[in-house]
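K.L.:
Predicted model follows, preceded by the sequence.
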Amino acid sequence: MGSSVRELAAATPGTRDRYIDLLRVASLGTVVLGHWLMAVVAGDGVGNLLAVVPELQPLTWGLQIMPVFFFVGGFSHALSYRSLTRKTDGSVYAAFLRARLQRLLRPTMVFILVWGAAALLVQLLGDDGDSTGLTGTALRLVAQPLWFIGIYLAMVAFTPPLLRLHERYGWGAFAALVAGAALVDGLRFLGGVPFVEFLNFAFVWLAVHQLGFLRADGRIRMPSALAAAGLAGAAGLVAFGPYPLSMVGMPGEKVSNMAPPTLALLFHGLWLVGAVELLRTPGTRFVQRARVWRVVVAANGIAMTAFLWHLTAMLGVYGAMIALGIPLPAPASADWWAQVPVRIAVAAVVTALLVAAFRTFERPVSAAPGAAGKGGSGPAAALGITLCLFGVLGLSMVGFGGMLQGKSAMLVAVRVTAPVAVAMALIGWLLVETAGRGRRTAS
């Protein structure tokens, strides 16, 4: 592995934007660390450190860095789609989906299959997956990060039409998405329109994604203004509007900035994008160092696998502590804080072991000879990504527990069960894979 990483790093084209790769790794790493810090397990179940110590909630304005990952995604998707259109005859939609999603969906499907099988085994052994126990809580919590996969799928799916709008209207296309998010929140909070808030899963995150298109074309020329506007907007909305202080979801809160996302979270994303763009010059110098770049290359090769399994690792650490009779200090107590470095270190080791077991599914698979010459089935690929999107979002809400009892959760306005969500995700993935392979050209 070390030699291959060294070779990949050495073969990096001089034109590659290494800072974007650094942002991708840093943003996912920050999310993982944040989850490990926020998870608190006590005798009465699993909680959230930010609920125990509300004074720490302002930290989410720095630690809720997922908008940066989606911004990076927009940049990469723009370059990838334009590259394919130059190389491929006919429709490139199916090939684009497969190229962008191969390293995302394969490890995700393996994760779903492993946890789905584990959930069935637990129930067959007599545990009904009740959400009040640690096992039931784990079956629910490990699926929650799948919401990120669902949103990312939507971003890839909408890249071609939104990129065309960007190329025609530039900042106007971004402004239209911001206006859509503002309208949705207005209808939600002022008009009381039911279910309208779910539209902001699209408007908010696609607006952040659109900033990546602008970055790809060098059109973010005043990052300080973007950061200031975002920070002022988010602060104003939290201070005078119905928005909570925390930029991550909190247990029992009436309004969440995350699920569904709000206009306040969109402004939070603006300030983060402005901030990372202000750091672009020193960040680029930093990642040009050979050793740093090798670390970034290695981390990018396993990032999705690590993200998928990091909560499994942390819950495994807590489960081992309970099984071994190691005392669980009161959350946020001095003893609890003293345990934090040890728990995180052990969770990192367990995550590394899980990555070693499953990283092979994240490696890209070469296209068949001649497949790049023809586009695949666009409609089949579109159906596949839609099924995948709803499948993984459904799983993120219902979890893996209660699979045999028909336990369900509300996905927008439709109830979904775990078996149905698993089936949609798997069928969708197969459609994306097969449609995106294209047809082999005659030699």
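P.N.:
Right, received. Where do you want to start?

K.L.:
Every contact and neighbour count from this point should use C-alpha atoms.
P.N.:
Will do.

K.L.:
And the residue nearest the centre of the protein?
P.N.:
When CA atoms, centre = their mean is applied to the chain, the residue found nearest the centroid is F148 (3.0 Å).

K.L.:
and the comparison structure, right after this:
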Amino acid sequence: MDVATPVERDRAVDALRAFAILGVVLGHWLVTALVADGGTLRTASPLQHMPWLAPISWVFQPLAVFFLVGGHVATRGHASARSRGTAYRHWLAARLSRLFRPVAAVATLWTVAAVALLLAGAEFETVRALVKLALSPMWFLVVFAALTAATPLLARLNPLWPLAVVLHVDLLRFGLGGPSWLGWVNVAAGWLMPYTLGAAWTRGELDRRRAAWTLLVGGAAATAALVAWAGYPASMVGVPGAAVSNLNPPTLAAVTFGLAQCGLALLLRDRLRHAMRRPSAWAVVAFVNLSAMTIFLWHQTALMATTATGLLAGHLPGLHTRPDDLTWVAARLAWLPVFVLALAVCWTAFRHHEQGGHRRAARPGPRGSRSRSRVVRVQRAPGGERSPGARRV
């Protein structure tokens, strides 16, 4: 895989995407609890009972980095497609097909599972909680797809514009008592900010370390000020029962925190490129990129499958109990390898929906020649670009 990767490929981009995907997965596994209460499963979070664990969410909520990479790759890919004379509709179809092909399998399985559970007499609230957890990652794909489709219009947009929109929306909502539905404007504007930062990266406007340091320090300082003096939650993920969520919809604090994350990601590019020279490290990153959507879409199902299976043995600590003390945290950490195993089963069963493609049969060379020409399947990474570790031979 290391040898087959084109020399010109920026491996730091793939490493950042892999870290973002794995960060989301680990974050969900660490802060999502399904508490067995009688015959009902309900969602809970250790952040609800132990708010001092909020810094965990600062590490495992890296969505801004994913949108940064997405904006960078899409802008670069669209420019390359235009230079080759590729029509916009063909470029967009190639990018979106990789995102949405795996969705059909998840939606179909959970539709069948929800109907079967209800017919078997399961509590409606239990089924609702399970389906909501399983399908919640899809909101991200809808937003990402919309921004991807608008890439030609966004390629030169200054990131300060979406930041200004988020600022004014929050001012109206929280400062002037405006309607709460205004917050949903930030679903587009909030994630547009790191996406347009990715476009600025493509244009070479963020190549200087000064720009990255400005994003990191300025974003961190603004976030600290908003949490300390403006009443924003310290947690960067949603907490059940909380009056305000920084993520649903995104708040100004989530967006400034994303600025800091993007600055840190840009500062780490050179170190990541150096680290990715190691074939073993690159193999892991390449594997995650090739399976990114499968991992992302099925990780909650792996969590719930483990939880449901564990009920056969009773209420197990860290799996069905209230997440209200450090004992639960220690038990949940011990369950992580089991979640990984369950996700591996899901990956084995459903990866072909993402890694579609057919190996073409070998064709003999000229008569009398021992040579054989072969074509190695060319897969596509989540953004639609040629995947790491795949080239024509």
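P.N.:
All right, it came through fine. Only a predicted model underlies this, so the values are computations on that prediction, with no experimental measurement involved.

K.L.:
Got a TM-score for the pair?
P.N.:
Once superposed, the chains reach a TM-score of 0.84 (TM-score structural alignment, normalised by the length of structure 2), with 347 aligned residues with a CA RMSD of 1.8 Å.

K.L.:
Can you tell me what the residue nearest to the centre of structure 1 aligns to in structure 2?
P.N.:
Applying TM-score structural alignment, one finds that F148 of structure 1 aligns to F140 in structure 2.

K.L.:
show me where structure 2 has strands.
P.N.:
Using DSSP state E, the strands of structure 2 run over residues 33-37, 40-44, 363-364, 372-373.

K.L.:
Nearest to A4 of structure 2, out of the ones you listed?
P.N.:
Nearest to A4 of structure 2, of all the strands of structure 2, is strand 372-373, at 16.4 Å by CA to CA.

K.L.:
From the chain's centroid, how far away is that closest one?
P.N.:
Here the centre of strand 372-373 of structure 2 is set off from its chain's centre by 40 Å, with CA atoms, centre = their mean, to the nearest Å.

K.L.:
against structure 1, where does that strand fall?
P.N.:
Alignment note (TM-score structural alignment): strand 372-373 of structure 2 is unmatched in structure 1.

K.L.:
Same question for stretch 257-275 of structure 2.
P.N.:
Counting by TM-score structural alignment, stretch 257-275 of structure 2 sits on residues 268-286 of structure 1.

K.L.:
Identify the residues contacting the matching stretch?
P.N.:
18-19, 61-62, 65, 67-68, 71, 208, 223-231, 233-234, 292 (CA atoms under 8 Å, 6 or more residues apart in numbering).

K.L.:
Pull out the buried positions in it.
P.N.:
By neighbour count on 16 or more other CA atoms under 10 Å, the buried set for stretch 268-286 of structure 1 is 268-278, 280, 283, 286.

K.L.:
now stretch 418-436 of structure 1
P.N.:
418-422, 424-436.

K.L.:
any idea how far T307 of structure 2 is from A313 of structure 2?
P.N.:
For A313 of structure 2, the distance to T307 of structure 2 equals 10 Å [CA to CA, to the nearest Å].

K.L.:
neighbour-wise, which of these two wins?
P.N.:
Legend: neighbour count by other CA atoms under 10 Å for A313 of structure 2 and T307, higher for T307 (22 against 8).

K.L.:
That one -> structure 1?
P.N.:
Match for T307 of structure 2 (TM-score structural alignment): Y318.

K.L.:
got it, and H78 of structure 2?
P.N.:
Under the alignment (TM-score structural alignment), H78 of structure 2 pairs with Y81 in structure 1.

K.L.:
Look up how far T30 of structure 1 lies from the residue lying closest to its match once chain neighbours are set aside.
P.N.:
Once flanking residues are discounted, Y81 of structure 1 sits nearest to F96: 6.3 Å by CA to CA, 6 or more residues apart in numbering. When CA to CA is the yardstick, F96 of structure 1 and T30 of structure 1 sit 28 Å from each other.

K.L.:
out of the contacts of stretch 268-286 of structure 1, which are inside helices?
P.N.:
In helices, judged by DSSP state H, the following of the contacts of stretch 268-286 of structure 1 are found: 18-19, 61-62, 67-68, 71, 208, 223-231, 233-234, 292.

K.L.:
Can I have the buried ones of these as a ChimeraX selection?
P.N.:
Buried members of those, defined by 16+ other CA under 10 Å, are picked up in ChimeraX with:
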select :18,19,61,67,68,71,208,223,224,226,227,228,229,230,231,233,234
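
K.L.:
returning to what we had before: so what's the residue count around the match of H78 of structure 2?
P.N.:
Number of residues near Y81 of structure 1 (other CA under 10 Å) recorded here: 21.

K.L.:
swap in the one 3 residues further on?
P.N.:
Residues near L84 of structure 1, counting by other CA under 10 Å, number 18.

K.L.:
Now do the contacts for it.
P.N.:
Neighbouring residues of L84 of structure 1 by CA under 8 Å, 6+ apart: V92, F96.

K.L.:
State the span of structure 1 onto which stretch 97-111 of structure 2 is aligned.
P.N.:
Counting by TM-score structural alignment, stretch 97-111 of structure 2 pairs with residues 102-116 of structure 1.

K.L.:
The matching stretch: how far from the chain's middle?
P.N.:
14 Å.

K.L.:
again, but for stretch 237-256 of structure 2
P.N.:
Mean C-alpha position of stretch 237-256 of structure 2 versus that of the full chain (CA atoms, centre = their mean) differs by 17 Å.

K.L.:
before we move on, back to that, of the buried residues of stretch 268-286 of structure 1, which is the nearest to A382 of structure 1?
P.N.:
When the buried residues of stretch 268-286 of structure 1 are compared for distance to A382 of structure 1 (CA to CA), G269 wins out at 27.9 Å.

K.L.:
E55 of structure 1 versus the closest one, what's the distance?
P.N.:
Distance from G269 of structure 1 to E55 of structure 1, counting by CA to CA: 22 Å.

K.L.:
A435 of structure 1 now?
P.N.:
Distance from A435 of structure 1 to E55 of structure 1, counting by CA to CA: 50 Å.
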